[in-house]
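This is a predicted model, with the sequence first.
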Amino acid sequence: MPNYRRAFVPGGTWFFTVNLLERKNTDLLVREIDLLRETVRAVRKRYPFHIDAWVVLPDHMHAVWTLPPGDADFSMRWRLIKSGFSRALPKTEYRSNVRKVANERGIWQRHFWEHLIRDETDFERHVDYVHVNPLKHGLVTRVIDWPYSSFHRYVENGIYPGNWGGDWELGVEEDD
């Protein structure tokens, strides 16, 4: 079993990728976007964090979060988001025997990928990656056309122009 090492930097900023267990032929995250949003709101109310960027795709999502000073527990927040979302759905998914024995749902991959943001350039690269992801996956032909993204907030705040993303180059070493 791999030895996962996580950086725990209180008040740090991280980039995350969180995947559904079965990524083929599913649109669960966008179909249940209201439930996902409500689950995130409930977790943020109990355990605050700042959403710097977020995109929800049909089968996975990317986010950049900043935790409050003195707090480094992003894992607990993701656990609560994933479990809260799962508990609210009917139990219709396939579950392996291993998941049945562990009394786990078959919705999410167990682990998520995280990267501690090192500096402003790293932050900008990862926020760009979050926002261009629907275009990268061929879900839209313009970034602004994807509704489940913080990109719209960035446009409203004058950070990106509405036509941003047409000549974007992949610069993040993350495999999704």
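The structure has been received and is ready for your questions.

hey, let's count contacts and neighbours off CA atoms from now on
Will do.

Buried residues in stretch 35-51, which are they?
Residues of stretch 35-51 classed as buried by neighbour count (16 or more other Cα atoms under 10 Å): 35-36, 39-40, 43-44, 47, 49.

Return the member of those nearest to D122.
Proximity of these to D122 (Cα to Cα) peaks at F49, which lies at 19.3 Å.

correct me, but that closest one touches T66?
Yes: at 5.9 Å, F49 and T66 qualify as touching, with contact defined as Cα atoms under 8 Å.

about what we covered before: could you dump the buried residues of stretch 35-51 to CSV with distance to K24 and secondary structure?
As requested, the buried residues of stretch 35-51 are exported to CSV (distance: Cα to Cα, whole Å; DSSP: H, G, I helix; E, B strand; the rest coil):
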residue, distance to K24, secondary structure
L35, 21, helix
L36, 19, helix
T39, 24, helix
V40, 24, helix
V43, 28, helix
R44, 29, helix
Y47, 32, coil
F49, 30, coil
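
Give the full set of residues in contact with the residue nearest to T141 when sequence neighbours are not counted.
Nearest residue to T141 in three dimensions, chain neighbours excluded: L135, at 5.9 Å (Cα to Cα, 6 or more residues apart in numbering). L135 sits next to 141-143 when contact means Cα atoms under 8 Å, 6 or more residues apart in numbering.

What distance do you get for L135 to L29?
Per Cα to Cα, to the nearest Å, L135 is found 17 Å from L29.

what's the answer for Y129, then?
Taken as Cα to Cα, the span from Y129 to L29 is 19 Å.

neighbour count winner among the two?
Taking other Cα atoms under 10 Å, Y129 and L29 do not tie; Y129 has more neighbours (24 against 20).

any idea how far whatever helix or strand the more buried one lives in is from the chain center?
Applying DSSP states H and E as the criterion places Y129 in helix 120-136. Its chain's average C-alpha position is 12 Å from that of helix 120-136, according to Cα atoms, centre = their mean, to the nearest Å.

structure B:
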Amino acid sequence: MKLEILEKNHYYHIFNRGINSDIIFQDDDNMFYFLKLIKKYLNNNVDIIAYCLMNNHFHLVVKIISEESLATQSFSNLFNAYAKAYNKQQNRTGSLFEKHFKRKKIQDENYLKNLIIYVHKNPENHGLVESFEDYKFTSFHSYLENTSAKEKEYILGLFEDIDNFKYAHKEDLQGFKNLAGLENSNASLNLQNLKDLVGLKDNQ
């Protein structure tokens, strides 16, 4: 499978899971460390628009701000550094993540808005929390803070304002098929919505 090139000044959905769907984050400390490595390795090459860390997979919504080779290498450095540290901590060997992180180019602003909501609501969709607002390893709450990052202002502008941003997250997303390949236990609605959203095929 040919991997999409990470083009400068374009937005992408970056996601992956543990090999064989294994755990990649054992506890909060692992997740905090992963976020620390994101800042270390992705700064100056990638703007993080949204994120969600789950126990066996993660989602990142990003804007590429450097040349393709630098951006791709920064992701490789991030995942390699985390895998090395995790393996040492857990006394394990071998690959931690599935080969080649997935990346999907975001083609329009409506798709970007829906994807941000989906990523933030992922823990609720998986039944880990009753409300996605109670889960701390997403970027949702960072949008509610009074900071003036350029990309944050742009994203909030897509929703018109912070009130509409919060209101949009109240939409019912049950029935979505998550990008780690597992179905939500409450998945009773038509999965076509998510397939349209993230461009997945039936066997993914």
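Structure's in. What do you need? What you see is a predicted model; the values in this text were computed from it and never measured.

Need the counterpart of the residue nearest to T141 of structure 1 in structure 2.
Residue correspondence to structure 2 (TM-score structural alignment): L135 of structure 1 is matched to E124.

F123 of structure 1 and N3 of structure 1, how far apart?
26 Å.

These two - which one has more neighbours?
Comparing F123 of structure 1 with N3 by other Cα under 10 Å, the one with more neighbours is F123, at 19 against 5.

which position in structure 2 aligns with that one?
Under the alignment (TM-score structural alignment), F123 of structure 1 pairs with L112 in structure 2.

Its match contacts Y118, doesn't it?
No: judged on Cα under 8 Å, L112 of structure 2 makes no contact with Y118 at a distance of 9.8 Å.

Tell me which stretches of structure 2 form strands.
Under the criterion DSSP state E, structure 2 contains strands at 11-17, 46-53, 57-64, 102-105.

how about TSV for these, with distance to L156 of structure 2 added?
Shown next, in TSV, are those (distance: least, Cα to Cα, whole Å):
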stretch	distance to L156 of structure 2
strand 11-17	15
strand 46-53	11
strand 57-64	14
strand 102-105	20
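
of all the ones you listed, which lies closest to N146 of structure 2?
Of all those, strand 46-53 sits nearest to N146 of structure 2, with 15.8 Å by Cα to Cα.

residue range for that closest one in structure 1?
The aligned range for strand 46-53 of structure 2 in structure 1 is 49-56, by TM-score structural alignment.

who touches that stretch?
By Cα under 8 Å, 6+ apart, stretch 49-56 of structure 1 touches 29-30, 61-68, 127, 130-131, 133, 148-151.

Identify the residues contacting the equivalent of S150 of structure 1 over in structure 2.
Applying TM-score structural alignment, one finds that S150 of structure 1 aligns to S139 in structure 2. S139 of structure 2 is in contact with 50-52, 120, counting by Cα under 8 Å, 6+ apart.

Repeat the analysis, applying 10 Å as the threshold.
Applying Cα atoms under 10 Å, 6 or more residues apart in numbering, we find S139 of structure 2 in contact with 48-53, 60, 116, 119-120.

Closest one of those to K99 of structure 2?
L60 (16.8 Å).

tell me the angle of the helix holding Y129 of structure 1 relative to strand 13-19?
20 degrees (axes from the mean of the first three to the mean of the last three Cα atoms, to 10 degrees).

list the buried ones in helix 120-136 of structure 1?
Under 16+ other Cα under 10 Å, the buried positions of helix 120-136 of structure 1 are 122-123, 126-136.

And the residue nearest the centre of structure 2?
Nearest to the geometric centre of structure 2 sits H59, at 1.6 Å (Cα atoms, centre = their mean).

Please look at it and P123 and confirm they touch.
No: counting by Cα atoms under 10 Å, H59 of structure 2 does not reach P123; the two are 11.1 Å apart.

what sits in contact with each of these two?
Joint contacts of H59 of structure 2 and P123 (Cα under 10 Å, 6+ apart) are 52-53, 138.

so who does the nearest residue to E22 of structure 1 once chain neighbours are set aside touch?
In space, and not counting its chain neighbours, E22 of structure 1 is closest to I107: 7.2 Å by Cα to Cα, 6+ apart. The neighbours of I107 of structure 1, taking Cα under 10 Å, 6+ apart as the test, are 19-23, 28, 82-83, 85-86, 89, 91-95.

Keep only those that stay in contact in structure 2.
Contacts conserved in structure 2 for these, counting by both residues aligned by TM-score structural alignment, their matches' Cα atoms under 10 Å: 19-23, 82-83, 85-86, 89, 93, 95.
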